[in-house]
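Visitor: My questions concern the predicted model and sequence given below.
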Amino acid sequence: MIDGALPYLRCPNCERALRRDDRVLRCARGHSFDLARQGYADLTAGRLPHVGDTAAMIADRDTFLTRGHYDFIAEALATFVPGGLVVDAGVGTGRYLARVLDRAPAATGLGLDVSKPALRRAARAHPRAAAVLADVWRPLPIVDEAADAVLNVFAPRNGAEFRRILRPGGRLLVVTPAAGHLAELVDAYRLIGVDPEKDERVREALGEYFELEDVETRRRELDLTAEEVRTLIGMTPSARHREDGDTAAITTGAEVEIRLYNPV
């Protein structure tokens, strides 16, 4: 629900506080922002150069994640989140944020994404989670030092803004694919693999604003049916570059790195 996150939001135009007026959020200077019928708030101020994942990609992601294949990631994240405001930057369908909130009954969730199909699902993912249409690459519509934790799972990283919105003592949790992530699937279907320069790109994005405390590698063997293979491919960037075709059951390893950062 948007009301739980409202004290932490600010106007993207003038940075003033927002209040709710039925299905509209307003600031003291008169800027107004609609609440979509599906429950998310549009705080882009009309500036949205890209639209994120498509409805088809989000449908496949929801189907795949609902079967629990990546819940081991959410379970690992939840161990670092005791309470307060949890911002999920690149929230997608809201699955990870919802699982974290299940384990942190005192926490409030706020999910950001540029994909409207994703936010329609994220807005309903958990009763203590709000969803906001916002571009993670741009200044975030969140007040300074509001968040106790920022989650960033397979999503773009904005080091300066993540640092600004984290309170002193807050934590940034970044999940990226490890070198062996879905290697068997990538080889079998000639999919886009893990960027070999991924670690360097993460350092460039965050190194000025955060100190790395720890890195954990988590791996889970996935025994996937042909239909699960189809939905997994469909939810990834490879879906944009691959024509639909037959899929078959496969066993592959989901392997991720979870980085824990402290603000500097």
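Guide: Perfect, I can see it now.
Visitor: hey, let's count contacts and neighbours off CA atoms from now on
Guide: Noted.
Visitor: which residues of the stretch 51-200 of the chain fall in helices?
Guide: 55-66, 71-78, 95-103, 116-122, 159-165, 183-189, 198-206 (DSSP state H, counting those that start in this stretch).
Visitor: Can you say which of these is nearest to residue 14?
Guide: Residue 14 lies closest to helix 159-165 among the helices of the stretch 51-200 of the chain, at 16.3 Å (C-alpha to C-alpha).
Visitor: Return the distance of that closest one from the chain's centre.
Guide: Computed by C-alpha atoms, centre = their mean, to the nearest Å, the chain-centroid distance of helix 159-165 equals 15 Å.
Visitor: Included below, for side-by-side comparison, is a second structure:
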Amino acid sequence: MSRGRSDEKTGSPAGFPPVPLGALCCPHCQSPLAQRDRALRCTSGHSFDLAKQGYVNLLGSGNGDTTQMVAARDEFLSAGHYAPLARLVAHEAAHDLRRDALVVDAGTGTGYYLSATLARAPAASGLGMDTSTAALRRAARAHPGIGAVAWDLWKPWPLRPQSADVIMNIFAPRNLIECHRVLRPEGTLVVVTPDSTHLAELRAYVDMLDVDADKLTRLDSSLQAQFSLTGRHDCEIELTLEPADVHRVVHMGPNAYHVQEGALASVTHALTVTAAFVVSVYRRNS
């Protein structure tokens, strides 16, 4: 039976997927949420509208990535430049998932990595959280098994304790208290961080944010009391980027807030650059 949830007349999602909905709770009173008509409601009367694009805003207002940043990211990722990273993340996150498992993507963006994971584990479902409603409009449509929610990751998450089988954290803030609370015992936490050499070739053309060389040491130290490292993988991707994609890769993340207008004007030809990431896999201690 198809798991699709599009309304045939409008092309918009018709409902929130049942597995992530069952894991959600009201951010005001922590009561379970249920869908009634085009809203998620709790027994205390709090109500959150289901947007026509399929996401639910539990946050109210946010200041996430802009429409321009999201468009740049969607265009860059859709071109397949980071497909090897998506395959590696999906392999680690989807490994041995039970039926009806829940994968939570904390900082999902456009849902690119979450949809790749669900494509590898079709019996699982996903919940993507992000502050950017511009990104969530795309995430909600990235895969029929994704439920997309606007939320601030630094706040207590609107999820039941031990409701997630896997949590993915890819270039996003890490709320380790909530990761431990929401993840089931022996559940998997997949963290993706840029390597210190990530896109180093572009620094000859534009002043980009530095990546801390001690990032992994600090990551392991912060997790060691509640999680055990079970695997770590380097992922290097050599890319030949046309000027338009150079602009996209610089402007699709935090560098967009720091790069001066016209800083990439000197990039008039294709550049060969190396994208470098580290995928760290942890198990939640009982």
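Guide: It's in. This is a predicted model, so every value here is computed, not measured.
Visitor: that older thread, go through the helices of the stretch 51-200 of structure 1 and pick out the most buried.
Guide: Stretch with highest mean neighbour count among the helices of the stretch 51-200 of structure 1: helix 116-122 (a mean of 24; mean count of other C-alpha atoms under 10 Å).
Visitor: mean deviation of that one from structure 2?
Guide: On superposition with structure 2, the mean distance recorded for helix 116-122 of structure 1 (mean C-alpha distance after the TM-score superposition for structure 1) is 0.6 Å.
Visitor: whereabouts in structure 2 does that helix align?
Guide: Counting by TM-score structural alignment, helix 116-122 of structure 1 pairs with residues 133-139 of structure 2.
Visitor: Now do the contacts for the residue most central in space within structure 2.
Guide: In structure 2, the C-alpha nearest the mean C-alpha coordinate belongs to residue 108, at 1.9 Å (C-alpha atoms, centre = their mean). Residue 108 of structure 2 makes contact with 114, 128, 129, 130, 136, 139, 169, 170, according to C-alpha atoms under 8 Å, 6 or more residues apart in numbering.
Visitor: nearest to residue 222 of structure 2, of the residues you listed?
Guide: residue 169 (14.4 Å).
Visitor: aligned partner of the residue nearest to the centre of structure 2 in structure 1?
Guide: Aligned by TM-score structural alignment, residue 108 of structure 2 pairs with residue 91 of structure 1.
Visitor: The nearest residue to that match once chain neighbours are set aside - how many residues pack around it?
Guide: For residue 91 of structure 1, ignoring the flanking residues on the chain, the nearest one in space by C-alpha to C-alpha, 6 or more residues apart in numbering is residue 111 at 5.0 Å. The criterion is other C-alpha atoms under 10 Å. On that basis, residue 111 of structure 1 has 28 neighbouring residues.
Visitor: Spit out the contact partners of residue 111 of structure 1.
Guide: Contacts of residue 111 of structure 1 by C-alpha under 8 Å, 6+ apart are 87, 88, 89, 90, 91, 94, 97, 122, 129, 130, 131, 132.
Visitor: For structure 2, which segments count as strands?
Guide: Shown for structure 2, the strands assigned by DSSP state E span residues 33-36, 39-42, 47-49, 56-57, 102-106, 125-130, 146-150, 164-170, 183-194, 227-241, 271-284.
Visitor: want to throw the ones you listed into TSV with distance to residue 247 of structure 2?
Guide: Shown next, in TSV, are the strands of structure 2 (distance: least, C-alpha to C-alpha, whole Å):
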stretch	distance to residue 247 of structure 2
strand 33-36	41
strand 39-42	38
strand 47-49	35
strand 56-57	30
strand 102-106	26
strand 125-130	23
strand 146-150	27
strand 164-170	21
strand 183-194	18
strand 227-241	9
strand 271-284	11
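Visitor: Residue 15 of structure 2 touches residue 54, doesn't it?
Guide: Yes. Contact criterion C-alpha atoms under 8 Å: residue 15 of structure 2 and residue 54 qualify, at 7.2 Å.
Visitor: Identify the residues contacting residue 65 of structure 1.
Guide: Contacts for residue 65 of structure 1 were tallied using C-alpha under 8 Å, 6+ apart; they are 71, 95.
Visitor: counterpart of it in structure 2?
Guide: Residue 65 of structure 1 maps onto residue 77 in structure 2, with residues paired by TM-score structural alignment.
Visitor: One more: residue 14 of structure 1?
Guide: Checking TM-score structural alignment: residue 14 of structure 1 goes with residue 29.
Visitor: and that match, how many neighbours?
Guide: Residue 29 of structure 2 sits with 13 neighbouring residues when counted by other C-alpha under 10 Å.
Visitor: Residues in contact with stretch 195-211 of structure 1: which ones?
Guide: If you take C-alpha under 8 Å, 6+ apart as the criterion, stretch 195-211 of structure 1 is touched by 157, 158, 159, 160, 163, 179, 261, 262, 263, 264.
Visitor: Neighbours of the corresponding residue of structure 2 for the first one, how many?
Guide: In structure 2, the residue equivalent to residue 157 of structure 1 is residue 174, according to TM-score structural alignment. Neighbours of residue 174 of structure 2 under the rule other C-alpha under 10 Å: 17.
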